[in-house]
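Visitor: below are the sequence and a predicted model; questions follow.
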Amino acid sequence: MTENRVVVTGYGVTSPIGNTPEEFWSSLVNGRIGIGPITRFDSSDMSVHLAGEVKDFPFDKHFVKKDKNRMDRYSLYAIYAALEALDMADLDMDEEDPDRVGVVVSSGIGGLEEMEEQIIRLHERGPKRVQPMFLPKSLSNMGAGNIAMRIGAQGICKSVTTACASANDAIGEAFRSIKFGYQDVVLAGGSESSITRTGVAGFASLTALSTTEDPNRASIPFDKARNGFVMGEGAGVLVLENLDHALNRGATILAEVVGYGNTCDAHHMTSPLPDGSGAAKAMKLAMKEAGIAPSDVAYINAHGTSTQANEKGESQAIVAVFGEKTPVSSTKSFTGHLLGAAGAVEAIATIEAMRHSFIPMTAGTSELSEDIKANVVYGQGQAADLPYAISNTFGFGGHNAVVAFKRWEE
């Protein structure tokens, strides 16, 4: 079987630090975090009061009022990012074979906002008052389905739900679909909008969320004082293409996807393997498929959630595979944790880092924990030559997904 090279020709993003790739990257370079007081609901009776909310979402650019009645917020985010990605890629669906264009856009939870609203309505007002669109709005596959319907893509269409690894698994699935010739173009990524009373209360009850009141010190990956992650929201969607297809239509190529690794810890519902061995295997698999050695990787965008167990294991995994010199940073320090959308937004951050030869800092982090031996970039970002980079995501259930990228060079 002929194996195709797979390239990235566009991406769209909506996030706590920007609703365009340019604004998003500028925030990473200039240290503008997107974490602040929760405004979606009254959190005064909770122990958690901060989140990374999307700000000034440009709803009117792609939607009309009735779309809010037909789609949960996470679907709106997904469609927005997909349409922005198509625009950046300058891809005209009227010139494509719709059977050769797919969508793999994931969500860790789906329409939690809609679920919460309708369950409360059922409890307070009875079954006849539940809205007819409740289930179509809340299902976790509807982000992908709504994108496909909006653009007319009739190829592969799925949502891979692996908690916080979902978006990287979506990119990996899309990558393999093109690599092995099943599709020419796939829109891949993730979307999440779970900053609701249920979402925050649920993670808080697991003691997974930071209770810090200072936005600048709430999401502090690898820091000695880290005490939990910050809920974030948003979406990232990348246009992946067969290299020949992209060259034939004169597309601008942003990066190449060269490897994907997926493993399971098979250890615990919420905690990773303490030694990080499952994560290490996923990183090795991604590099094996890419045909590169650890010494070729110049930057690692870490999962880095600002939780004790996750980062100790991830640091051990990175050191075991790469040693203590490869630069590492976590952009969740800017956005909070976007759950099922994290991998897509962080893939965009990783590609932007490669394109600009610059490693974003881990914002807010000021003193590394004694159990962190990885080379964490904090205090300020740093210029660097980045021919290859990887992006890590790890999810509840023991899911590990790693994607390897190559800087595009003609």
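Guide: In hand now; what should we look at? Numbers count the residues shown, from 1 in each chain.
Visitor: C-alpha from now on. contacts and neighbour counts both.
Guide: Noted.
Visitor: show me the contacts for the closest residue to A280 other than its chain neighbours.
Guide: With sequence-adjacent residues excluded and distances taken as CA to CA, 6 or more residues apart in numbering, A280 is closest to A317, at 4.7 Å. The contact partners of A317, by CA atoms under 8 Å, 6 or more residues apart in numbering, come to 275-277, 279-280.
Visitor: what helix or strand does E116 sit in?
Guide: Using DSSP states H and E, E116 maps to helix 112-125.
Visitor: go on, I300?
Guide: Going by DSSP H and E, I300 is part of strand 299-301.
Visitor: which residues touch that strand?
Guide: 326-331, 346, 350, 359, 386, 388-392.
Visitor: between the residues you listed, which sits nearest P136?
Guide: E346 (28.1 Å; CA to CA).
Visitor: quick one on the thing from earlier: how far does the helix holding E116 sit from its chain's centre?
Guide: Distance of helix 112-125 from the chain centroid (CA atoms, centre = their mean, to the nearest Å) equals 27 Å.
Visitor: stretch 261-276 too?
Guide: Distance, centroid of stretch 261-276 to centroid of chain: 19 Å (CA atoms, centre = their mean).
Visitor: give me the distance between the two termini of that stretch.
Guide: Stretch 261-276 has its terminal residues 14 Å apart, counting by CA to CA, to the nearest Å.
Visitor: please apply the same query to stretch 369-379.
Guide: Per CA to CA, the first residue of stretch 369-379 is 15 Å away from its last.
Visitor: ok, structure two:
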Amino acid sequence: MNVVVTGLGTTSPLGGDVASTWEAALAGRSGVRTLENDWAEKYGVPVTFAGQLVVQPSEVLSRPETKRMDPSAQMAIVAAREAWADAGFGEDGVDPDRLGSIVSSGIGGVWTMLTAWDTVRDRGAARVLPLTVPMLMPNSPTAYVSLEFKARAGSHSPVSACASGAEAIGMGFEMIQSGRADVVICGGTEAAIHPLPLSAFAAMQALSKRNDDPQGASRPYDVSRDGFVMGEGAGVLILESEEHAKARGARVYAHVLGVGMTADAHHIAAPEPNGAGQTKAMELSLERAGLTTADVAHVNAHATSTPVGDMIEARGIRALLGSHADQVLLSATKSMTGHLLGGAGALESVFTVKALETRQAPPTINVTEPDPELQVDLVRDTPRALPAGQIAAINNSFGFGGHNVALVFGA
């Protein structure tokens, strides 16, 4: 069964919707900035910048909605509403028994959990909000999306660290192919710009500490890269069986052609040094799509800007594509958005679909001296044109725990 993308939604460090986010991405603008808080002084947090949302959910949602949802769920609802409207469902909508919801988060309601603990410690257990558990649970975003759109075919939330959003889209693809649903609202969300996650990632030496140059801190594939930049936001795609989309005359952005999922089984945080699991995920995605490497024109890389991880992925892409890698345009959009953790694969799927639709590969910024080991054509500073005709693009997402997900889109 063919699966298509009929709706897109996001709220991100580049914009409050898809149009503004994509415009900023093509312009090569950074969404990273210095945080306006006293965390560094009060707690000694060593990183003072992140990719924060341009439009806060409180500017879009009602006060009762923000009070009963963790920020991660708020972001998911904002993106889901945009995607649903973009898909053009009329008053009849979709048969609820044929509609699914799969929205993931890598960390979940960290703001709710830690705020509740502060309440217990400072004011006593009796002052904890009754909705604390429904707000902090990692399936809260998909549950609220399911409630909003009456999605009864199934509501799921795979938690696989930074691969979570991409895995949700892969599961949505499989949910439709298996016949469980005609339409699935799927994607990822994350709201973890909080002193604890920042401190913990910094302790792992995972974060860039370029406090004096926030916008230049995320530098995928540059020889001076020193870690990722925390980001926040959500991305949501409406996936639909092609038959269902045609029956209602829906506009189709792209086809979802294949998904590959593997596990490194190597280390709780570090990727397998040879990138075998990553390459295998890409191979499986193309095999399932019925494509060869010659069909691939574009890759949106995971590329977090870490000294080790970037080149493991780049070598894997080269190993997969061989000499055809010279004709493939590589983009590393985390250079502009920061790393949305569980939301990253979803936002970058939005970018991948938009790249196919507009035939423009978005740029990678902040790369002044590319790593000499890089053997794929990196799009730097300004967008580059993708070829006409039928082409395919891969979106890679990898996560702590050794999770590897590769999605193939085609148009």
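Guide: Yep, it's here. Since this is a predicted model, take the numbers as computed values, not measurements.
Visitor: among the contacts of A317 of the first structure, name the ones in helices.
Guide: Counted as lying in helices by DSSP state H, out of these, are 277, 279-280.
Visitor: reformat the residues you listed as a markdown table; add neighbour count and distance to G379 of the first structure.
Guide: Output for these, formatted as a markdown table (neighbours: other CA atoms under 10 Å; distance: CA to CA, whole Å):
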| residue | neighbour count | distance to G379 of the first structure |
| --- | --- | --- |
| S277 | 21 | 29 |
| A279 | 32 | 26 |
| A280 | 24 | 26 |
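Visitor: are we agreed that I171 of the first structure is in a strand?
Guide: No - applying DSSP: H, G, I helix; E, B strand; the rest coil, one finds I171 of the first structure to be helix, outside a strand.
Visitor: doesn't I178 make contact with it?
Guide: No - at 10.7 Å, I171 of the first structure does not count as touching I178 under the criterion of CA atoms under 8 Å.
Visitor: how about the helices in the second structure?
Guide: Secondary structure of the second structure by DSSP H: the helices cover 18-27, 39-43, 63-68, 71-87, 110-123, 132-136, 140-149, 164-177, 195-203, 242-247, 276-289, 309-321, 334-337, 344-358.
Visitor: most tightly packed of the ones you listed?
Guide: helix 334-337 (a mean of 30; mean count of other CA atoms under 10 Å).
Visitor: quick one, what contacts the spatially most central residue of the second structure?
Guide: Nearest to the geometric centre of the second structure sits A344, at 2.2 Å (CA atoms, centre = their mean). A344 of the second structure makes contact with 162-163, 165-166, 188-189, 234-235, 397 under the criterion CA under 8 Å, 6+ apart.
Visitor: what does S219 of the first structure give?
Guide: 210, 226, 228-230, 305-306, 332-334, 336, 364.
Visitor: just give me the match in the second structure for S166 of the first structure.
Guide: Superposed on the second structure with TM-score structural alignment, S166 of the first structure falls opposite S164.
Visitor: swap that for T365 of the first structure, please
Guide: Under TM-score structural alignment, T365 of the first structure pairs with V367 in the second structure.
Visitor: what's stretch 113-120 of the second structure aligned against in the first structure?
Guide: The aligned range for stretch 113-120 of the second structure is 115-122, by TM-score structural alignment.
Visitor: what residue in the second structure is paired with A383 of the first structure?
Guide: Per TM-score structural alignment, A383 of the first structure is aligned with A385.
Visitor: what about the residue lying closest to that match once chain neighbours are set aside, distance to K67 of the second structure?
Guide: Counting by CA to CA, 6+ apart, the nearest residue to A385 of the second structure once its immediate chain neighbours are dropped is Q360, at 4.7 Å. Here the criterion is CA to CA. By it, Q360 of the second structure lies 40 Å from K67 of the second structure.
Visitor: can you tell me the closest non-neighbouring residue to Q278 of the second structure?
Guide: N404 (5.6 Å).
Visitor: for C186 of the second structure, same thing?
Guide: I102 (4.6 Å).
Visitor: correct me, but that neighbour touches S157?
Guide: Yes - under the criterion of CA under 8 Å, I102 of the second structure makes contact with S157 at 5.6 Å.
Visitor: more neighbours, those two?
Guide: The residue with more neighbours, out of I102 of the second structure and S157, is I102; 30 against 25, by other CA atoms under 10 Å.
Visitor: what sits against the counterpart of the more buried one in the first structure?
Guide: Using TM-score structural alignment as the criterion, I102 of the second structure maps onto V104 of the first structure. With contact taken as CA under 8 Å, 6+ apart, V104 of the first structure is in contact with 144, 156-160, 170-171, 173-174, 186-189.
Visitor: would you format these as a markdown table with distance to L135 of the first structure included?
Guide: Shown next, in a markdown table, are the contacts of V104 of the first structure (distance: CA to CA, whole Å):
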| residue | distance to L135 of the first structure |
| --- | --- |
| A144 | 15 |
| I156 | 22 |
| C157 | 19 |
| K158 | 17 |
| S159 | 16 |
| V160 | 18 |
| A170 | 23 |
| I171 | 26 |
| E173 | 26 |
| A174 | 26 |
| V186 | 26 |
| L187 | 24 |
| A188 | 23 |
| G189 | 22 |
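Visitor: circling back: for the match of stretch 113-120 of the second structure, give me the average deviation versus the second structure.
Guide: Compared with the second structure after the fit, stretch 115-122 of the first structure shows a mean deviation of 1.4 Å (mean CA distance after the TM-score superposition for the first structure).
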